[in-house]
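K.L.:
below are the sequence and a predicted model; questions follow.
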Amino acid sequence: MSRHSNTVIPVPNQGWDERIFVFANDELVQTFIVVTQRYVMLVDTMINAATAVQLLQQAQVFLENGRQLLVINTHADYDHAWGNQVFAGPAAQHPALIIGSRLCAARLRDAETQANVTEMAAEEPHIFGDVTPTPPTVLFDEALTIDGGDLTLELFATPGHTPDHIALYIPEISTLLAADAAERPFPFARTAASLPAMRQSLARLAAYQASHVLYCHAPVTMGGQLLENNITYFDKVEQHCRVALAQERPIPAEDSDLIAAIDLPYAQAVPQDESWQTVHEFYQTTGHARQIRAMLEWLTGQMK
């Protein structure tokens, strides 16, 4: 049974500026279109050409009055940038500039990405069989500003979840597109070394105190509170891990034993709302344990 689909549906506006449109690929990921006087900006290209073409069709409605299409990659993960081939490369259906971090381009060129494409194409050829990893074509390092006429998009590095991750802020409407820098229930630190940067990125995003915050992996109604929830989660994990290390408790190999060893079950690390308490079991067990292991590893390194 396929884990992915080519379905792309619009998400109803819940009060944010009418120039921002949100689209969902089932429950996997959300992508944005920002319409300004000068540009129609597609923020991420989803999982393949089929989903990217559907986003293009939505964007084309606004390509009038001299507006140009721009594409932005928040990072190189498959659910965000594997539709890039629609906009760049020899088979591009609608050539456009693709803006992303220099690290994003490097990731889309590396052997790991190609190996992921090969593996996922073998598992789901009808979804990933035609994916060609395509790097962004306009690169920046720390920050880039796009003057859209009526709206300004401030792109800035928010590493942690991945080293190449960027977020976007639109000051005229106090709106933040956080992408994967924050998620429900938490963004994933893939390595212990990435934890400090991820937490710094969360703090930087929260400092904007934006009126509207939209995410790629959280309901559109979460708002800025999700940033605070994520910050609190990692603060709790750090606190409990420090106690466990100070008491020289053994670090079990099994996930459930590890969670018990630091005395922080998932249910106590996150808000008590039902929507948090009923997330997929993976996040409550394996995912939670991975964040604990990363924190323990990082703290142990700091203590040496």
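P.N.:
That came through, no problem.
K.L.:
going forward, measure contacts and count neighbours with C-alpha atoms only.
P.N.:
OK.
K.L.:
thought Leu176 was touching Leu168, still the case?
P.N.:
Yes - in terms of Cα atoms under 8 Å, Leu168 counts as a neighbour of Leu176; the distance is 5.8 Å.
K.L.:
run a quick neighbour tally on Lys274.
P.N.:
To be clear, residue 274 is Glu; Lys isn't right here. Glu274 has 8 neighbouring residues, counting by other Cα atoms under 10 Å.
K.L.:
I'd like to know how far it sits from Val237.
P.N.:
Using Cα to Cα, to the nearest Å, Glu274 is found at 21 Å from Val237.
K.L.:
again with Trp298
P.N.:
Distance, Trp298 to Val237, by Cα to Cα: 12 Å.
K.L.:
with Ile231 instead?
P.N.:
With the distance defined as Cα to Cα, Ile231 ends up 10 Å from Val237.
K.L.:
any idea which element Leu42 lies in?
P.N.:
Element membership for Leu42 (DSSP states H and E) is strand 39-43.
K.L.:
identify each buried residue in the helix or strand following that strand, please.
P.N.:
The element immediately downstream of strand 39-43 (helix or strand, assigned by DSSP H and E) is helix 49-60. Neighbour counts over helix 49-60 (16 or more other Cα atoms under 10 Å) mark Ala49, Ala50, Thr51, Ala52, Val53, Gln54, Leu55, Leu56, Gln58, Ala59 as buried.
K.L.:
try this one side by side with the last:
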Amino acid sequence: MESAPGQGSSFWLECPFTVAAPASRPKEPVLPSRTGALPPLSILLVEDNRINRIFATDLLESRGHRIVAAENGRAALECLAASPVDVVLMDIQMPVMDGLAATRAIRAGHMGIDPAVPVIGLSAYALDHERERFLAAGLDDYIVKPIDVELFFEAVRRVLARHGRAPALAAGTDGRCGALDTAALFSRYRNKAGLLIRVGREFIRSVPEQLAAMDAALCAGDMRVCERVAHTLKGNAAMFGAMAMREAAATLELAAAADDASTVGDLAPGFREVCLEALAGMDAFLGRMGG
């Protein structure tokens, strides 16, 4: 303190502080990289517990894979005899025919089944001697319950690489699950499920309105409205990975832009069908998410 009569006083205070490190901002959630992701696979899920089947099916389908389910080993053999798959996820303990017996039958080419199809076991056991028993029965690998989808896909990558096999996608697919690229949707919105449900439901609500507007415009010969509707639906389809719908919308948009009412009229029924397929796929996808 300094003070002088008639002039006033000055006060000061010194407080020693250490310099704090800059506060770190919380990191934004990072969506999983698609690098190295498996292409869509055809997977036979063999599991006798219905709850486990529902749970595993939802996990695998949400990644864009096609799932065929069987409740025991005998049913699995019938499925494989009817249609090949890329990989089998085989429960070990099941009634009627257990997983090891079914795997031995697969390796023997029973019922004309491809004996080299990859089979990954699913077991409650994790002991080393059990692993040797499973592999001796013909399993390529195995994972422990409850299913960890990332561990399963790691095992699939190892097995497919070891076998040098390419995925045998179901006829009529182009690397996607149904009318939607659900694997991309799941990855893109993984941390924002609520947002996906809201915009997905808006997509389902709005597309029929857009189609009705296009039908009315087509009847009136208004190609500008047809062009605008096709353009809008093209953008919406791209947002949700409905690529067949997007391509159809782009084709119709070009025809409308060229004032080719005849071609637009020819394309409209097929375009409507593709749109409805995309809506059904979105509705099923959101239903699995609880939306």
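P.N.:
Alright, I've got the coordinates. Being a predicted model, the structure only gives us computed values, none of them experimental.
K.L.:
got a TM-score for the two of them?
P.N.:
Superposed pair, TM-score by TM-score structural alignment, normalised by the length of structure 2: 0.28. Supporting alignment: 133 aligned residues with a Cα RMSD of 6.3 Å.
K.L.:
let's have the buried residues of helix 49-60 of structure 1 in JSON lines, adding distance to Leu103 of structure 1.
P.N.:
Listed next are the buried residues of helix 49-60 of structure 1 as JSON lines, based on distance: Cα to Cα, whole Å:
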{"residue": "Ala49", "distance to Leu103 of structure 1": "22"}
{"residue": "Ala50", "distance to Leu103 of structure 1": "25"}
{"residue": "Thr51", "distance to Leu103 of structure 1": "24"}
{"residue": "Ala52", "distance to Leu103 of structure 1": "22"}
{"residue": "Val53", "distance to Leu103 of structure 1": "25"}
{"residue": "Gln54", "distance to Leu103 of structure 1": "27"}
{"residue": "Leu55", "distance to Leu103 of structure 1": "24"}
{"residue": "Leu56", "distance to Leu103 of structure 1": "25"}
{"residue": "Gln58", "distance to Leu103 of structure 1": "28"}
{"residue": "Ala59", "distance to Leu103 of structure 1": "27"}
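K.L.:
show me which of the residues you listed is closest to Ala111 of structure 1.
P.N.:
Of all the buried residues of helix 49-60 of structure 1, Ala49 has the smallest distance to Ala111 of structure 1: 20.7 Å, by Cα to Cα.
K.L.:
distance of that closest one from Phe282 of structure 1?
P.N.:
29 Å.
K.L.:
now do the strands in the stretch 51-200 of structure 2.
P.N.:
Assigned by DSSP state E, counting those that start in this stretch, the strands in the stretch 51-200 of structure 2 fall at 66-70, 87-91, 119-123, 141-144.
K.L.:
out of the ones you listed, which is the most enclosed?
P.N.:
strand 87-91 (a mean of 26; mean count of other Cα atoms under 10 Å).
K.L.:
how about the helices in structure 1?
P.N.:
With DSSP state H, the ranges of helices along structure 1 come out as 49-60, 78-81, 102-109, 111-123, 125-128, 195-207, 225-246, 255-261, 266-269, 274-277, 281-282, 288-303.
K.L.:
show me which positions of the fifth one end up buried.
P.N.:
Under the neighbour-count criterion of 16+ other Cα under 10 Å, helix 125-128 of structure 1 has Ile127, Phe128 buried.
K.L.:
in terms of secondary structure, what does it contact?
P.N.:
helix 111-123 (3 or more Cα pairs under 8 Å, 6 or more residues apart in numbering; DSSP states H and E).
K.L.:
between helix 102-109 and the helix it packs on, find me the angle.
P.N.:
Helix 111-123 of structure 1 runs at 50 degrees relative to helix 102-109, counting by axes from the mean of the first three to the mean of the last three Cα atoms, to 10 degrees.
K.L.:
packing partners of helix 111-123 of structure 1?
P.N.:
helix 125-128.
K.L.:
try 10 Å this time
P.N.:
helix 78-81, helix 102-109, helix 125-128 (3 or more Cα pairs under 10 Å, 6 or more residues apart in numbering; DSSP states H and E).
K.L.:
just name the most buried of those.
P.N.:
helix 78-81 (a mean of 23).
K.L.:
neighbours around Leu227 of structure 1, how many?
P.N.:
By other Cα under 10 Å, neighbour count at Leu227 of structure 1 equals 26.
K.L.:
quick one: it and Asp235 of structure 1, what's the gap?
P.N.:
From Leu227 of structure 1 to Asp235 of structure 1 the distance is 12 Å (Cα to Cα).
K.L.:
Gln291 of structure 1 too?
P.N.:
On the measure of Cα to Cα, Gln291 of structure 1 and Asp235 of structure 1 end up 12 Å apart.
K.L.:
cool, and Arg199 of structure 1?
P.N.:
In terms of Cα to Cα, Arg199 of structure 1 sits 9 Å off from Asp235 of structure 1.
K.L.:
who's more crowded, the two?
P.N.:
The neighbour comparison of Arg199 of structure 1 against Asp235 (other Cα under 10 Å) goes to Arg199, with 23 against 14.
K.L.:
the more buried one against Phe234, yeah?
P.N.:
Yes - using Cα atoms under 10 Å, Arg199 of structure 1 is in contact with Phe234, at 7.7 Å.
K.L.:
ranges for the helices of the stretch 151-291 of structure 2?
P.N.:
Applying DSSP state H, counting those that start in this stretch to the stretch 151-291 of structure 2 gives helices spanning 182-188, 193-220, 223-239, 243-257, 261-288.
K.L.:
with respect to Ala70 of structure 2, which of those helices lies nearest?
P.N.:
helix 261-288 (19.7 Å).
K.L.:
tell me what the closest one is packed against?
P.N.:
Counting by 3+ Cα pairs under 10 Å, 6+ apart, helix 261-288 of structure 2 packs on helix 50-61, helix 182-188, helix 193-220, helix 223-239, helix 243-257.
K.L.:
closest to Ala105 of structure 2 out of the ones you listed?
P.N.:
Across those, closest to Ala105 of structure 2 is helix 50-61 (Cα to Cα), at 22.3 Å.
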